[in-house]
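Chemist: Sequence first, predicted model second:
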Amino acid sequence: MTTSTKATVLDKKASARMERQLTKALTDACETAKPMLPGFAWLTHLVDYRRFPDSLRVIWVFKTQDDLARALKGDGRQRMRELTEAAFFDAEIKIADIDAHLDADSEEECRRVHGGDWEHRLAIMERH
C-alpha cells in the first residue's frame, strides 16, 4: 500500500496490476453514481505511475454545466468524494486528501472548448 505523503515509482508489473485494480474499482463507483447523481455521465482517471499516487486524479464528467453545478451545490461533491474514497480503498490505495485527487467536468464544456476531443482535454488536465 502507498500513501500520498511520498510519491512512489511503480515498476511495470506493479503499475499494470494497480491499473487493473483501479479501473475495476472506479467502474464500480461509476455504476453506483449514475442513479445517485442526476446528469452524471461517466468518469475517468489520470495517473503517472512514476509519481504514484501523487499524480492520481479522478475526473467525474457530467452531461452539462448545469448538471455539474447542481451536483456541486448539493451533496454531489460529497457523494463523488465518498465513491472515490471507496474506489481507492478497494484498489488498496491510501490517500490522505481525497479532494486533492478529485476533479469534475462536463461533456458540454469539452464540446465548447475542445470540440468534444476528450483526449486533448485530458492531456491538458494531466499537465496541470
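Modeler: Nice, thanks for sending it over.

Chemist: switch to C-alpha atoms for all contacts and neighbour counts from now on
Modeler: OK.

Chemist: Could you measure from the residue nearest to Arg70 when sequence neighbours are not counted over to Phe62?
Modeler: If you skip the residues right next to it in sequence, Arg70 has Gly76 as its closest partner in space, 7.8 Å away by C-alpha to C-alpha, 6 or more residues apart in numbering. Using C-alpha to C-alpha, to the nearest Å, Gly76 is found at 11 Å from Phe62.

Chemist: same question, Leu46
Modeler: Using C-alpha to C-alpha, one gets 17 Å for the distance from Leu46 to Phe62.

Chemist: Specify which residue of those two has the higher count of neighbours.
Modeler: Neighbours were counted for Leu46 and for Phe62 using other C-alpha atoms under 10 Å; Phe62 has more, 24 against 15.

Chemist: this is the other structure I want to compare:
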Amino acid sequence: MRKTDKKRDNTIVSVLTQVCHLAQEQGQGFQWLTHKVNYKDFPGSLTVTCVYDVMPSDDVKKQMCDLIQSRLQQQAILLRIPARQVLFKVEK
C-alpha cells in the first residue's frame, strides 16, 4: 500500500467510525459497518457494508447512505454510485 493510500484508508476509517457511533445512537437495529477498497480503482471500488440485526427499511437505508456519503464528501471522497457502494446485510 502506498503512503497516499494509507492516508486515505485512515481517513475512511475515521469517517466510518464516526458514522458507526451515530448509527448506534439512533438504534434501528444497527450493529456495525466495514469497508473494502481497491486503491487502483479509487473511489469507484470503495464499498461500505452496514450490518443490522434485521433488514432496515428503505428510509433507514437512504438515511444511512446519505450520512455515509455526506461524511465522506467532507473529506473529499466522492462515492460514484452510492446506492451500489453502500450495502446492507443482516447478521444475527
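Modeler: The structure has been received and is ready for your questions. Being a predicted model, the structure only gives us computed values, none of them experimental.

Chemist: follow-up on the earlier one: tell me which element the residue mapped onto the residue nearest to Arg70 of the first structure from the second structure is part of?
Modeler: The alignment partner of Gly76 of the first structure in the second structure, by TM-score structural alignment, is Val60. Taking DSSP states H and E as the definition, one finds Val60 of the second structure inside helix 58-73.

Chemist: What residues sit buried inside that helix?
Modeler: By neighbour count on 16 or more other C-alpha atoms under 10 Å, the buried set for helix 58-73 of the second structure is 61, 64-65, 67-69, 71-72.

Chemist: Over to stretch 20-27 of the second structure?
Modeler: Counting neighbours by 16+ other C-alpha under 10 Å, one finds that the buried residues in stretch 20-27 of the second structure are 20, 23.

Chemist: can you give me the strands in the second structure?
Modeler: Shown for the second structure, the strands assigned by DSSP state E span residues 30-36, 47-52, 86-90.

Chemist: excluding its backbone neighbours, what's nearest the residue nearest the centre of the first structure?
Modeler: Relative to the mean C-alpha position of the first structure, the nearest C-alpha, by C-alpha atoms, centre = their mean, is the one of Val58, at 1.1 Å. By the measure of C-alpha to C-alpha, 6+ apart, the closest residue to Val58 of the first structure outside its immediate chain neighbours is His45, 4.3 Å from it.

Chemist: Check the spacing between whichever residue in the second structure pairs up with the one you found and Val86 of the second structure real quick.
Modeler: In the second structure, the position corresponding to His45 of the first structure is occupied by His35, as judged by TM-score structural alignment. For His35 of the second structure, the distance to Val86 of the second structure under the criterion C-alpha to C-alpha works out to 9 Å.

Chemist: Touching both of these two, which residues are there?
Modeler: Common neighbours of His35 of the second structure and Val86 are listed as 47-49 (criterion: C-alpha atoms under 8 Å, 6 or more residues apart in numbering).

Chemist: coming back round to it: count the residues that sit near the match of His45 of the first structure.
Modeler: As a burial measure, His35 of the second structure scores 16 neighbours (other C-alpha under 10 Å).

Chemist: same deal with the one 4 residues further on?
Modeler: Burial of Tyr39 of the second structure is recorded as 17 neighbouring residues (other C-alpha under 10 Å).

Chemist: Excluding covalently adjacent residues, which one is nearest to it?
Modeler: Leaving aside its chain neighbours, Tyr39 of the second structure sits nearest to Asp5 (6.5 Å; criterion: C-alpha to C-alpha, 6+ apart).
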